[in-house]
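Visitor: attaching a predicted model along with its sequence, questions to come.
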Amino acid sequence: MSKEGISNDSLNTLASLDVAGNTFHYYSLPEAGKTLGDVSRLPFSLKVLLENLLRNEDGETVTEDHLKAMYKWLDERNSDTEIQYRPARVLMQDFTGVPAVVDLAAMRDAMNAAGKDPARINPLSAVDLVIDHSVMVDHFADASAFKDNVAIEMERNAERYEFLRWGQQAFDNFRVVPPGTGICHQVNLEYLGQTVWTKEQDGKHYAFPDTLVGTDSHTTMINGLGILGWGVGGIEAEAAMLGQPVSMLIPEVVGFKITGKLREGITATDLVLTVTQMLRERGVVGKFVEFYGDGLKDMPVADRATIANMAPEYGATCGFFPVDEQTLKYMQLTGRDDKQIELVEAYAKAQGLWREPGHEPVYTDTLELDMGDVEASLAGPKRPQDRVALKNMKSSFELLMQTSDKDPASDTERGKMQSEGGQMPVDPGDVEDSFEHALSQHTEFNGEKFRLDPGAVVIAAITSCTNTSNPSVMMAAGLLARKALEKGLMTKPWVKTSLAPGSKVVTEYFEAGGFQEDLDKLGFNLVGYGCTTCIGNSGPLPEPIEKAVENGDLTVASVLSGNRNFEGRVHPLVKTNWLASPPLVVAYALAGNVRVDLTKDPLGKDKDGNPVYLQDIWPSQAEIAEAVEKVKTDMFRKEYAAVFDGDATWQSIKVPESKVYEWSDKSTYIQHPPFFEGMDTEPEPVEDVKDARVLALLGDSVTTDHISPAGSIKADSPAGRYLQEHGVEPKDFNSYGSRRGNHEVMMRGTFANVRIKNEMLDGVEGGYTRHVPSGEEMAIYDAAMKYQEDDTPLVVIAGKEYGTGSSRDWAAKGTRLLGVKAVVAESFERIHRSNLIGMGVMPLQFPEGVDRKSLKLTGEETISLSGMAGEPKPGQKVTMTVAYPDGKEETVELISRIDTVNEAKYFINGGILHYVLREMIKAA
């Protein structure tokens, strides 16, 4: 309900519904329509927002004017009205969850220091944290891989897991799903999500839409179950946990009409890669996308969830599917309570949230796809929206090789070349020459001698929530493996294979169909239940393979069934990474090279020496459908019966029962963060920025992976040196993601991605910059510390789509700790822009036609920003004065990307958590 607990309900919308012997009260959208107007024409996702406002109307944060603005949206199909949205719950994974709990623990310390009860810092909304990001593929292709990897995970992460166990007992409304269980989004889809949420208050039961925010971009996966949810930064999620509403403008909603059916041999993965490309080209950043059309009638929730999962890849806030018969079927399959399913149907129909055939809401914009036009596809080599038709994979890779030593086509240009079915022209006469700079390497592994060529698939991973939640593509992988074995095909010896499902249910149905044995024989043994390769936890390549790649400077490939393939993410030595369906992952493991044209070239030879082609072993839709029938409700009920219990190792972790955390100076995983040290009850006034230096001059599509990598830590990096100084050997570094509870590691890892390119340096990759006063080239962290010694403020200059990718709060936290006052870019991705504000860093946008190139910036300049002082307002102009080394100056009017009044409050306070903490201290 609202902050007082009961809505003002100025429109008299409170109604009741009798379901399965219970009476549920709810705030009726049809009743609201009697006053506002015909709200039935609103997109379903906006109906969910409208219900949220009706239920939380308090005359202050939500007023009748906000309700009217929701209806007025129908006239303009967009709105500049800011609303306060209160999701029912929060979902976390451990990479983002650990720093969130660290912040909560630090806030308890601050409350304690202020003489207040630290227990007042406590989640007010239900919070589920799923430990899924910490298992790495150290062992693979053997029967004990899972057991060995989990043992290593528990040993590596003992400090983190002790901390989370403390949080589990110290905080109310906070549940932890232990390691080795599944991926948060798949657990959410298969178990946690309810579609309709209920709450008891004042002796009454209230029903309302299940809604959430999550500290992971792919929280959007739950949209496939008719649940509105999206990713936010950990900072924003913490505020939501502590009772702060999510401040947002009423969004534009793009309708995506789906018709027809997929052709034989085409998978849900091919569909989502096509949808991703189409929506990226249309431009939906910051918008809702809602799917409609007759094609939804027979589209199972698993396919919908695959499409919804990749909303961050197509740039949307969410990709929403309304409730219908398919929703109920999935809830039945996954073992939800019968009464809950009955409530979902009755409530959705009563509220007008049920999808009826032919119903087409009003949308800001629309586009359409006939699923019959979808073709087999992959996406890469470094952006998920760059779809490549399977038939064009060979030429796509060879074009990449041609341009790798020259000035390559920009990502945008490459995307345009790929857009027509992924076709990228290449001159066959140039191909052989293009490989001369990366000679093949002869090597040996596991007793086999072979030649490693450019394009070699060194990682083939069935991984990620995107596809492992979908039985049809997983069964297709199992069937293809079986057929390959029958033909006598085997995985190439240089391919590191792995299978990391998002839940134990996958193992249940693989074993029921006998497919796990087939996959094991090809090296796709179970390695863990977690995100693994998709987030950079691919583990090391076998040493002979790594040496061959390094010695030949080979451009090799990974093929993974994930959603992210950004530079340096999967593995630092693997320069090209391709997203594909699980059966294509297996196929490329058999082929061994992305230069094998799977539509024409044989995968290998059968026992009689005859060529075997992909079409010879690709399963039919009928075979896949028969295999999917083996997925049973009992499997879900069995695996989720004790989902919060964990194994004996987890249960044996002992922690002190205390309201405040007992920090250890010796820990290299968990450290008391400095954000609240010396914080006064009133914020210091915001000041203009004078004579700042440029810390980094960056191009387009700089991702949060570039800004704050999650993968491996190099021994000679500032973070690596810090860990070694504290007694940690390189073999025990773990990953940046696992060390997010230690700000000392994370600030040293900011801008430390091995593939980031700072334009202040020529031909240099990695986290380096020029310290301008001395002219010395050094690590970005080291330069930032030198600037801090001189009290020199810093700015970052960037191109388009700054901060794409994961909802990584450390990309903003690290930026602040390095002393960066503002980031000036051509455009920002939604979550990172919000996170920068949440940490007190000003996001500023160049006006149309102005950028770092038109200003001829080299990083040698000083930057001053005026117009920030006092109380910044949403969308205000900020004047940037560029002082060039030759004494000339130029001024530009930048646009503040503080978009809402609440964001302005957060920025004035130095960040969202500072604002919340001050408010709680005052109220205590």
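Guide: Alright, I've got the coordinates.

Visitor: C-alpha only now, for contacts and for neighbours.
Guide: Fine.

Visitor: and the next element down the chain from the helix or strand hosting Val431?
Guide: For Val431, the element it lies in under DSSP states H and E is helix 428-434. The helix or strand immediately downstream of helix 428-434 is strand 441-445, counting by DSSP H and E.

Visitor: pull out the buried positions in that following strand.
Guide: 441, 444 (16 or more other Cα atoms under 10 Å).

Visitor: show me what it is packed against.
Guide: When contacts are defined as 3 or more Cα pairs under 8 Å, 6 or more residues apart in numbering; DSSP states H and E, strand 441-445 packs onto strand 448-452, helix 543-552.

Visitor: one more structure, for comparison:
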Amino acid sequence: MASHDSLQTRSKLSVGDKEYVYYSLPKAAESLGDISKLPVSLKVLLENLLRHEDGTTVKKDDFQALTDWLKERRSTSEIEYRPARVLMQDFTGVPAVVDLAAMRDAVAKAGLPANKINPLSAVDLVIDHSVMVDKFASPKAFEENVKIEMERNKERYEFLRWGQKAFDNFRVVPPGTGICHQVNLEYLAKVVWTSEEDGEQVAYPDTLVGTDSHTTMINGLGVLGWGVGGIEAEAAMLGQPISMLIPEVVGFRLEGALPEGVTATDLVLTVTQMLRKQGVVGKFVEFYGPGLKHLPLADRATIANMAPEYGATCGFFPVDDETLTYLKLSGRDEETIALVEAYAKAQGMWREEDAEPVFTDTLTLDMATVEPSLAGPKRPQDRVSLGGLNDSFELLLDSIGIAEDPEMGAPESLTRADVNDETRVPLEGTDHMLRHGDVVIAAITSCTNTSNPSVMLAAGLVAKKAIEKGLQRKPWVKSSLAPGSKVVTDYLAAAELDHYLDRLGFDLVGYGCTTCIGNSGPLPDDVSTAIDKGDLVVSSVLSGNRNFEGRIHPQVKANWLASPPLVVAFALAGTTRIDLTHEPLGQTAEGDPVYLKDIWPSTEEIKAEVAKVQSEMFKHQYANVFDGDEHWQALEIPDSETYAWDEDSTYVANPPFFVGIDKPAQEPKDIKGAHVLAVFGDTITTDHISPAGAIKPDSPAGKYLQEQGVEVRDFNSYGSRRGNHEVMMRGTFANIRIKNLMANGREGGYTVHIPSGESMSIYDAAMKYQEEKTPLVVLAGKEYGTGSSRDWAAKGTRLLGVKAVIAESFERIHRSNLVGMGVLPLQFEEDMSAQSLGLDGTEQISILGLSGDIKPGEVYDVVAKPKEGDEIKFKVKSRIDTANEVRYFLSGGILHHVLRQLVA
């Protein structure tokens, strides 16, 4: 789209023998005033606006709003942002393609060509979320897990291959290749993007949104990207701009360098703790300062990856020499690298050593003060020092209520006094005993760390030294290695460290997200039985970014994030009730104690191994990245513009979202006489709301699948069935650890139907309310919707009949997704909550003021009518934040808005 270019910024840039058109920020400054101190991340947004100026969605006033940001260091102005591309993984990608297929059906029924529905932006979907750790600690584990994955997901993969063929601008990276964020970092990202317009090559920053919240990992490469809901990403694909308020930008100054024995993982856990305490939800974080010269690109990507954990929209690192070094290492061509350098310098986006941009707020960290750390047992921001882990676990036992006195515990339950054999649980068929705190899962997994050669090679060195000392993994530990790309396997082999990891049970299990997203697979029967028999509080240690309740494994209540070398160490120790800074990991054959310091590699040793990572490894592994193996190539693909839905499929189904799209949208009206489906406390995550992990046979989703003739062994996971709304709506609010305050202390997806007073599943209650034509609301506390960018947390909410969610505060992505599905997000006034108002969920709720002209941020009156006593009246603020979101809400959702425009 040609820009109006009212500031006359269109310029030429010569790089080698090529010439590019670009929209010059220095030229814009001639009209706008000095913008040199603007954070680089906001310079990227300004360039985006200059390039897309059209007088309607982007106007001259928008440029001035970004310049004015420098005065107040914040803004209330709304802008329309258009990222260059979209990144997806298969859990979020399948429902997105389902929606696109359903939209094609809808426009075809309206008499329009089906191919009117096509991605307008480049879309890459990487299949990385479906491999599970069924087999482990075996040379055949990878081969067997891939085979099982293909059998389980054949329907989904055939559907995705159809999408790849049917839609333009849509590429699929087949399973068994790597994690989307690592593939993006190592191959897909260009830092500076180019496209042909009117016979000229236009250069502009590589920007993207992704349907996984850890899309932010690419910020480490100087590429502005963040996670959005699948709903919002689909709209971006279809040419809709992303409405956003110009964000506050928090500057994070890094000084010094990491000390000996400290890893990038320790650094990111420290940064996460600091920024979560600071409060950066909805804000950009930009890293600067002299410490960056000591921070390799992979370390930067590790920090950027965990932006969702510290709550920021993104964690951005400007382009500098280290960026160019990594581009060269990862096999990018010389032409691209030269363009990146020339463009960044021409635009003032290059990081200067002494740069001090203007920020909303700043924090400083001397990296020399970082210490070995873990985070847990339930949240990634709860960092604990390595030496404090034992004490932290004891506090967990206290909070769960494990009794000091054995006689005070339940007959089958262990107590905190489980140091004697009598109070431990034997592992059947072995001489081993299991107790609280024992590590039953040790997983080198997830995008955060498996893209970082220093921590991966450190893990290999720890394994090598452990073997040389005669140590071995404890037999109750399920160990696994799931790298984010095949390049990792190459450099572990080049360093001759892979076989040491294998000997400790860290055999390759797959290339993809595994343990971190709950694809940890079943525990061995003897371990599983012992946990249930003793009601044990056992641990997992994983190199991931997520450890929320119920996420890793339903039987594992304590989950600890740690660096890959620490994962290996805890597999050797077999317990988290240990101080590895003072207590031995194990013994040599001669009975001598072996401490962590005895097997921990030095910084120089790690550097020597990192030097073995070669550019040719990247070039080789990505040469045929879209081809797939023989299993993928053998999948049958229907040749049609619209999808031939199989009514018997329990994986892919035509959703009901677009029924009646050819009719005008309903006018908004007050919500009257609604009942409360659930009352939640603080930090209810999208892991709690959205269906994820294993499907329980006695759950509404499990019962539905059995009614369809699916055997329990073939349930697969909720994630794999995200293309089937019948399964997903039954799994919404069904997390085994969710606590509905209406359910009288019962954990899981339960509620009380009003007025009958009957206790039942949230799904069953919602269906009963639908039969009674009763609208529903949800009441919640602070940070509602924290976590991954799960579109089904919003889709399921809508399908259950929820008209509005009233919370104390919302996490960014979920709030946006609710609007995108036509669900009204409302916020209690400050210092007000369901509890302070005395609401218990038995009230009838009416929300008044919705009829007529809806505007962003309006205040509405709410009347809660209890069974007895006076009405409770209070005010709430609409969290429909922008004018574009108003349009989406009035259309019934963001995709409905796109379709209505097409049909009209």
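Guide: Thanks, I have the structure now. Computed from a predicted structure; not experimentally measured.

Visitor: follow-up on the earlier one: can you put the helices and strands packed on strand 441-445 of the first structure in CSV and add distance to Asn565 of the first structure?
Guide: Below are these laid out as CSV (distance: least, Cα to Cα, whole Å):
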stretch, distance to Asn565 of the first structure
strand 448-452, 22
helix 543-552, 19
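
Visitor: tell me which of these sits most buried.
Guide: Burial of these is given as mean neighbour count (mean count of other Cα atoms under 10 Å); helix 543-552 ranks first at a mean of 16.

Visitor: please tell me which residues of the second structure that helix aligns onto.
Guide: Per TM-score structural alignment, the counterpart of helix 543-552 of the first structure in the second structure is residues 525-534.

Visitor: ok, stretch 780-800 of the first structure next?
Guide: Going by TM-score structural alignment: stretch 780-800 of the first structure matches residues 762-782.

Visitor: span of the matching stretch from start to end?
Guide: 21 Å (Cα to Cα, to the nearest Å).

Visitor: please apply the same query to stretch 355-366 of the first structure.
Guide: Termini of stretch 355-366 of the first structure sit 18 Å apart (Cα to Cα).

Visitor: Asp601 of the first structure versus Thr334 of the first structure, what's the distance?
Guide: Counting by Cα to Cα, the gap from Thr334 of the first structure to Asp601 of the first structure is 41 Å.

Visitor: these two: which has the busier surroundings?
Guide: A direct count of neighbours by other Cα atoms under 10 Å for Thr334 of the first structure and Asp601 places Thr334 higher, at 21 against 14.

Visitor: so what's that one up against?
Guide: Neighbouring residues of Thr334 of the first structure by Cα atoms under 8 Å, 6 or more residues apart in numbering: 190-191, 632-633, 636-637.

Visitor: cutoff 10 Å now
Guide: 189-191, 328, 505, 631-637, 640 (Cα atoms under 10 Å, 6 or more residues apart in numbering).

Visitor: tell me the counterpart of it in the second structure.
Guide: Checking TM-score structural alignment: Thr334 of the first structure goes with Ser330.

Visitor: whatever residue of the first structure lines up with Tyr204 of the second structure: what secondary structure?
Guide: By TM-score structural alignment, Tyr204 of the second structure lines up with Phe208 in the first structure. The three-state label given to Phe208 of the first structure by DSSP: H, G, I helix; E, B strand; the rest coil is strand.

Visitor: same check, this time on Lys821 of the first structure
Guide: Lys821 of the first structure - assigned by three-state DSSP - is strand.

Visitor: what is the burial count for the residue nearest to it when sequence neighbours are not counted?
Guide: Take Lys821 of the first structure and drop its neighbours on the chain: the residue closest to it by Cα to Cα, 6 or more residues apart in numbering is Val841, 5.3 Å away. Neighbour count for Val841 of the first structure, taken as other Cα under 10 Å: 24.

Visitor: and Val841 of the first structure, what's its match in the second structure?
Guide: So, by TM-score structural alignment, Val841 of the first structure is matched to Val823.
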